[in-house]
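> Sequence and predicted structure are below.
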Amino acid sequence: MAITDRRTATLALAHALSAAERGLPVIPLTARKLPALPSPHRNDDRRSTCRGACGLPGHGVHDATTDPAAVQALFAAAPWATGYGIACGRPPHHLIGIDLDVDTTGNSDSAASLRQLALHHLFAIPPTVVVLTPSGGRHIWLTGPPGVPVPNSASRLAPGIDIRGIGGYLVGPGSVTLHGRYRIAPGTADLPPAPCPRALLRLLMPPARRPARTDRSDRGRGLIRFVLTAHEGERNARLFWAACRAYEHGNGDALADALTHAAVRTGLTAHEARATIASAARLTTAAPDEPWGQPGGSRP
């Protein structure tokens, strides 16, 4: 389907300028819904690090602008553009896109999944802009509070529900793609994007990261593995080193039996293992002015 004609390109620019007038930052898109301008760094190592600071176009969503002259310049540089993208997460609207995909297999219903989420978490989608996609899906436009960067996600909320947030973009209504045209849903053209319900906003934010596990149990397992991998001739030295580390970390007494058992499995006797662990305990717990607690000291 030949859609890169002059009329299509002119209409894409007109729709993009109209969106920019409403405060929505835009970029030109190809019929494949990709940024139309190639990266100026495609042949150098700055391709993945430059975010437009070089002043040249071709940085995808980072080119998005509401300035009419800049919009016209972007489309003039990409006469093959058939649509436009609207950058999400940018002021003044801080747009959040709820992308409800259509599952052609019939195994899931993203709209029904969103209704279930709304019922379970006690929120309602307010009247807002809705864009119908050529595949039968829809984009629900919401706004977020400043300083709350909603991340992009794919099917994290539920199968078929994708989120467009900071660094992402939505295909704008009026755009023509390989699969058809994006259109404003009847009755929503004159609505402003509505604020995202607080309960839904909480769902859109990434879960808090758990700190890396560095607890005593992890350290203890590592020390026991270190002892278990000892070969003949190094068994006592490995046990002594591991026991020293355990007492330095404050869990020597708790690990003493496990270290003894591990050492016995490598060939030491239980008496030898306990004596080595006791020596490690004396070394690491002695006061600094005691000879046994100093490097090179000797046992009294």
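Now that the structure is in, tell me what you want to look at.
> rest of the way, CA atoms for contacts and neighbours
Noted.
> which residues in this protein form helices?
Remark: helices of the chain, listed N- to C-terminal, are 6-21, 68-77, 110-121, 198-204, 216-228, 235-248, 252-266, 270-285; assignment by DSSP state H.
> deepest of the ones you listed, which one?
For the helices of the chain, ranked by mean neighbour count under the definition mean count of other Cα atoms under 10 Å, the leader is helix 235-248 at a mean of 21.
> Could you figure out how far it is turned away from helix 270-285?
Regarding helix 235-248 and helix 270-285, their directions subtend 40 degrees when assessed with axes from the mean of the first three to the mean of the last three Cα atoms, to 10 degrees.
> I'd like to know which elements helix 235-248 is packed against.
Packing contacts for helix 235-248, counted by 3 or more Cα pairs under 8 Å, 6 or more residues apart in numbering; DSSP states H and E, involve helix 216-228, helix 252-266, helix 270-285.
> need the strands for the stretch 1-150 of the chain, in chain order.
For the stretch 1-150 of the chain, the strands defined by DSSP state E, counting those that start in this stretch occupy 26-29, 83-87, 95-100, 130-132, 138-143.
> hmm, back to that, turn the helices of the chain into a markdown table, columns for distance to residue 177.
Listed next are the helices of the chain as a markdown table, based on distance: least, Cα to Cα, whole Å:
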| stretch | distance to residue 177 |
| --- | --- |
| helix 6-21 | 10 |
| helix 68-77 | 16 |
| helix 110-121 | 22 |
| helix 198-204 | 28 |
| helix 216-228 | 53 |
| helix 235-248 | 63 |
| helix 252-266 | 65 |
| helix 270-285 | 71 |
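> structure B:
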Amino acid sequence: MATTDRQATTLALAHALSAAERGLAVLPLSRTKLPALRSPHRDDPTPTPCHGQCGRPGHGVHDASRDPARIRELFAAAPWATGYGIACGLPPHHLIGIDLDTKSGTDSSAALRELALRHLFTIPPTVVVLTPSGGRHLWLTGPPDLVVPNSASRLAPGIDIRGAGGYLVGPGSRTGHGVYRTAPGTSHIVPAPCPRALLRLLLPPPRAPYSTPPAAGDHGRGLVQFVLAAHEGQRNTRLFWAACRAYEDGIGPALVDALVEAALDSGLTEREARATIASAARMTGRGG
């Protein structure tokens, strides 16, 4: 590794530890802005969804930590890392990132101003990170009882949202295009609360209530409720258990859509939910 790369890794670790002191969970990134550690399950013949329950690093944003010892371990495992990511949506800040891009050919800053005028909100003074391409990341905080999802250009062209399950490239990170830097005068500002009017725009529209197929009966409704009651760290496990019971009882195919809807409500993505249910079908010999 070149001296400059070692220096970049040392600086990235120092910045990451400083961010952790401010209550932000971090993970090492490569020059491509992607998590520096590869998945430990990449060679598994039939990988199942894992968010770090296996205890090994390499689970992307799920590796993020505020523990200095853990952060040092992650960077030691990825000596090629030249940056760090900051996980969004986690306590205590429940960070929301407003990514104003410059690559889309649109003026994303003007689009945000237009939204602010139309919906009567003002972006308060907050942390602003300048990207090497000329874009800006605005750091805001959300309430603990709301989950803001990631989105790309849904709010307006060129405006991406980093929410739960996403991360922001931390200031001080070096990528192939340059260094991310905090805008002058904002480095020591505490991230400001997201205006309520803007927060309403960031939340997905409510889905129609799920319905358990009549063929599934009370047992099926109980399995769906079991998934709905899952907390963070339990979601995949509960969904897998419920799906196994459903397939064992012969109601698996009829209950798939209701289980997926319940998993989405609990915080999983549709891809994760369907992969977990498919694993349960294979485990119980109902995978076809």
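Received the coordinates, thanks. All figures in this text were calculated on a predicted structure; none of them were measured in a lab.
> thinking again about what came up before, of the strands of the stretch 1-150 of structure 1, flag the one that's most buried.
For these, the largest average neighbour count (mean count of other Cα under 10 Å) is found in strand 26-29, namely a mean of 32.
> Please name every helix or strand in contact with it.
Contacts defined by 3+ Cα pairs under 8 Å, 6+ apart place strand 26-29 of structure 1 against helix 6-21, helix 68-77, strand 83-87.
> Switch those over to JSON lines; also include distance to residue 216 of structure 1.
What follows is these, written out as JSON lines (distance: least, Cα to Cα, whole Å):
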{"stretch": "helix 6-21", "distance to residue 216 of structure 1": "56"}
{"stretch": "helix 68-77", "distance to residue 216 of structure 1": "57"}
{"stretch": "strand 83-87", "distance to residue 216 of structure 1": "46"}
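> Can you say which of the strands of the stretch 1-150 of structure 1 is nearest to residue 203 of structure 1?
Each of the strands of the stretch 1-150 of structure 1 was checked against residue 203 of structure 1 via Cα to Cα, and the shortest separation belongs to strand 95-100, namely 12.1 Å.
> Could you check how far that closest one is from the centre of its chain?
Distance of strand 95-100 of structure 1 from its chain centroid, counting by Cα atoms, centre = their mean, to the nearest Å, is 16 Å.
> do stretch 206-224 of structure 1 as well
Relative to the mean C-alpha coordinate of its chain, stretch 206-224 of structure 1 is positioned 22 Å out (Cα atoms, centre = their mean).
> first vs last residue of that stretch, how far apart are they?
With Cα to Cα, to the nearest Å as the measure, the ends of stretch 206-224 of structure 1 fall 36 Å from one another.
> got the contact list for residue 23 of structure 2?
Counting by Cα atoms under 8 Å, 6 or more residues apart in numbering, residue 23 of structure 2 makes contact with 66, 92-93.
> 7 Å instead?
Each residue near residue 23 of structure 2 by Cα atoms under 7 Å, 6 or more residues apart in numbering is listed here: 66, 92.
> what about it, distance to residue 90 of structure 2?
Distance check for residue 23 of structure 2 against residue 90 of structure 2: by Cα to Cα, it reads 10 Å.
> for residue 135 of structure 2, same thing?
24 Å.
> And these two? Which one has more around it.
When residue 135 of structure 2 and residue 90 are compared for neighbours, residue 90 comes out ahead with 21 against 17, by other Cα atoms under 10 Å.
> To which residue of structure 1 is that one aligned?
When structure 1 is aligned by TM-score structural alignment, residue 90 of structure 2 is paired with residue 90.
> Spatially central residue in structure 2, please.
residue 165 (1.2 Å; Cα atoms, centre = their mean).
> mind listing what the equivalent of that one over in structure 1 touches?
Residue correspondence, TM-score structural alignment: residue 165 of structure 2 in this structure matches residue 167 in structure 1. Listed by Cα under 7 Å, 6+ apart, the contact set of residue 167 of structure 1 reads 61, 88.
> any idea how far residue 167 of structure 1 is from residue 112 of structure 1?
Separation of residue 167 of structure 1 from residue 112 of structure 1 (Cα to Cα) stands at 27 Å.
> so can I have CSV of the helices and strands packed on helix 235-248 of structure 1 showing distance to residue 235 of structure 1?
What follows is those, written out as CSV (distance: least, Cα to Cα, whole Å):
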stretch, distance to residue 235 of structure 1
helix 216-228, 7
helix 252-266, 7
helix 270-285, 9
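> ok, the residue nearest to residue 200 of structure 1 when sequence neighbours are not counted to residue 152 of structure 1 distance?
In space, and not counting its chain neighbours, residue 200 of structure 1 is closest to residue 123: 6.9 Å by Cα to Cα, 6 or more residues apart in numbering. As defined by Cα to Cα, residue 123 of structure 1 lies at a distance of 21 Å from residue 152 of structure 1.
> related to what we said a few turns ago, of the helices and strands packed on strand 26-29 of structure 1, which approaches residue 146 of structure 1 most closely?
strand 83-87 (14.8 Å).
> Sounds good, over and out.
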